[in-house]
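Peer 1: Coordinates for the following, if possible.
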Amino acid sequence: MQRKLALLLTLTALVLALAACGGNKNDTASESPAGSPAEETASQEIVINATTWAFDKTEYDMPKDTPVKLTLNNTKGAHGIEIVGQGIEIRGNKSKVVTLPAGTYEIHCSIMCGSGHKQMISKLVVS
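Peer 2: Alright, predicted model coming up:
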């Protein structure tokens, strides 16, 4: 009897743990799927290619106060980008339409990707 109860409790805990690991719908809600109205209003697209511990450019430029589609392309490894202090994060091979005021912002990898993770830093110059 105790074995059956222990098995039942273990299975219940497993089901709850798997349900908790389900996708976070809020994480992708602000990302623009292809063909969405937000994507259509973007004036240009900036593609950020991420590879093993590096972005393809040390600096990216975009116009101020203008919607721009930022696209993260993981060419090697699993990476994400965060624009520091702006609450903007893109994970995986996804896009997001963003509008920023003039300034210089730091972009860094937001997914721990290995020993060179801390070196994955670039600039976004908005003018």
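Peer 1: only C-alpha atoms for contact and neighbour calcs from this point on.
Peer 2: Will do.
Peer 1: Name the single longest helix found in the protein.
Peer 2: helix 2-20 (DSSP state H).
Peer 1: could you point out which element follows that one?
Peer 2: Next along the chain after helix 2-20, taking DSSP states H and E as the criterion, comes helix 25-29.
Peer 1: following that following helix, which helix or strand shows up next?
Peer 2: Next element after helix 25-29 (DSSP H and E): helix 37-40.
Peer 1: How about the helix or strand that that following helix is followed by, which residues are buried there?
Peer 2: The helix or strand immediately downstream of helix 37-40 is strand 44-51, counting by DSSP H and E. Neighbour-count burial for strand 44-51, counted by 16 or more other Cα atoms under 10 Å, picks out 44-45, 48-51.
Peer 1: Next, the second sequence, to be compared with the first:
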Amino acid sequence: MNKTRLGRYALLVVGLMLAATEPVLAQSVNADLIYELNAKLLYVAIPITLLVQVILVYTVWRFKDNDDPQPTRENRRLEITWTVATAIILLFVGIAAYTVLGNPVIALTPDSAEGAQPQAQQELEPSVTHPNRSGAIAPDSREAVEVEIDAFQWGWEFIYPEAGVNSSTELVIPANKPVYLHITSRDVIHAVHVPALGLKQDAIPGQYNTIKTIATEPGTYQLYCAEFCGSGHSKMLANMTVMPQDEYQAWLNQQQSGSSPNASANGSANSSAIAPVAANPA
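Peer 2: Below is the predicted model of the structure:
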């Protein structure tokens, strides 16, 4: 096989592998950022991997019958070239990762929240049922939806403090709207994980961990505990349903009126209205 044909096959393989790494349709801005970062890293890793493998195969084939190998001679130009190329690649990976990890919807911190809208942030307080617990981060807008996720052995309670609503089997949020999830635990460490939406955060007793998301695709997604928490760990399952804004408001009104819930696609939700929970003044 001549070098021209080998080069064509190599380019074909690279093209097919890059096409296979195209990110799938993301259901949230969180997942979109994660998939995009993974794709960028693969675009760099795949050509490097193929180049190394081609050099390895060529070297084995080229010198397989060499019974008198000679020491490698110094080549400063080659050494400088691969050192500079490695530095450029690492710089690209570092910047790409930092850009994603510094985004508030991936790593929400008090500093990042305050940096978005300092004045608005000072006027808002997180809406939670345990204001004495630390860690809850206030939203950067009054339009954001806040939900408290209270984990326990072995189940969940999804609380909407401002609406006076809770649910034990289904977390419902509106699509295309900022949602802040204040996560805590009653007993041991748990972890909220919704793979399809790119959400994962520990639930720690006595404190809150807040994550932000904007879901873009209405639908029902699997939510489960990702931290082993005892013999009933595998039973900690729930649905996370993303609804258009009008349907979400209708669901909230339905829970407040105490009527039978039917938000879940399979009708398994078991939500009920509760007395409004006093939240910190906004």
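Peer 1: where does the TM-score land?
Peer 2: TM-score of the superposed chains, computed with TM-score structural alignment, normalised by the length of the first structure, equals 0.70; 100 aligned residues with a Cα RMSD of 2.0 Å.
Peer 1: picking up where we left off before, so which elements touch the longest helix of the first structure?
Peer 2: If you count contacts as 3 or more Cα pairs under 8 Å, 6 or more residues apart in numbering; DSSP states H and E, helix 2-20 of the first structure packs onto no helix or strand.
Peer 1: Show me the residue at the heart of the second structure, geometrically.
Peer 2: The residue lying closest to the centre of the second structure (Cα atoms, centre = their mean) is Gly198, at 2.7 Å.
Peer 1: rewinding a little: and the buried residues of strand 44-51 of the first structure as a markdown table, adding distance to Met62 of the first structure?
Peer 2: Listed next are these as a markdown table, based on distance: Cα to Cα, whole Å:
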| residue | distance to Met62 of the first structure |
| --- | --- |
| Gln44 | 9 |
| Glu45 | 9 |
| Ile48 | 12 |
| Asn49 | 16 |
| Ala50 | 18 |
| Thr51 | 22 |
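Peer 1: any idea what Leu199 of the second structure aligns with in the first structure?
Peer 2: Taking TM-score structural alignment, the alignment pairs Leu199 of the second structure with Ile88 from the first structure.
Peer 1: tally of neighbours for its match?
Peer 2: Ile88 of the first structure is flanked by 14 other residues according to other Cα atoms under 10 Å.
Peer 1: who touches it in this structure?
Peer 2: Neighbouring residues of Ile88 of the first structure by Cα atoms under 8 Å, 6 or more residues apart in numbering: Glu82.
Peer 1: Could you tell me how many residues sit around Ser32 of the first structure?
Peer 2: Neighbourhood size, Ser32 of the first structure [other Cα under 10 Å]: 18.
Peer 1: Tell me who's in contact with it.
Peer 2: 38-39, 95-97.
Peer 1: What segments of the stretch 101-250 of the second structure are strands?
Peer 2: Under the criterion DSSP state E, counting those that start in this stretch, strands of the stretch 101-250 of the second structure are mapped to 145-152, 155-160, 165-167, 170-174, 179-185, 190-194, 199-203, 209-213, 219-225, 237-243.
Peer 1: Redo the ones you listed as JSON lines? Include distance to Thr59 of the second structure.
Peer 2: Output for the strands of the stretch 101-250 of the second structure, formatted as JSON lines (distance: least, Cα to Cα, whole Å):
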{"stretch": "strand 145-152", "distance to Thr59 of the second structure": "57"}
{"stretch": "strand 155-160", "distance to Thr59 of the second structure": "58"}
{"stretch": "strand 165-167", "distance to Thr59 of the second structure": "63"}
{"stretch": "strand 170-174", "distance to Thr59 of the second structure": "57"}
{"stretch": "strand 179-185", "distance to Thr59 of the second structure": "55"}
{"stretch": "strand 190-194", "distance to Thr59 of the second structure": "46"}
{"stretch": "strand 199-203", "distance to Thr59 of the second structure": "45"}
{"stretch": "strand 209-213", "distance to Thr59 of the second structure": "50"}
{"stretch": "strand 219-225", "distance to Thr59 of the second structure": "49"}
{"stretch": "strand 237-243", "distance to Thr59 of the second structure": "53"}
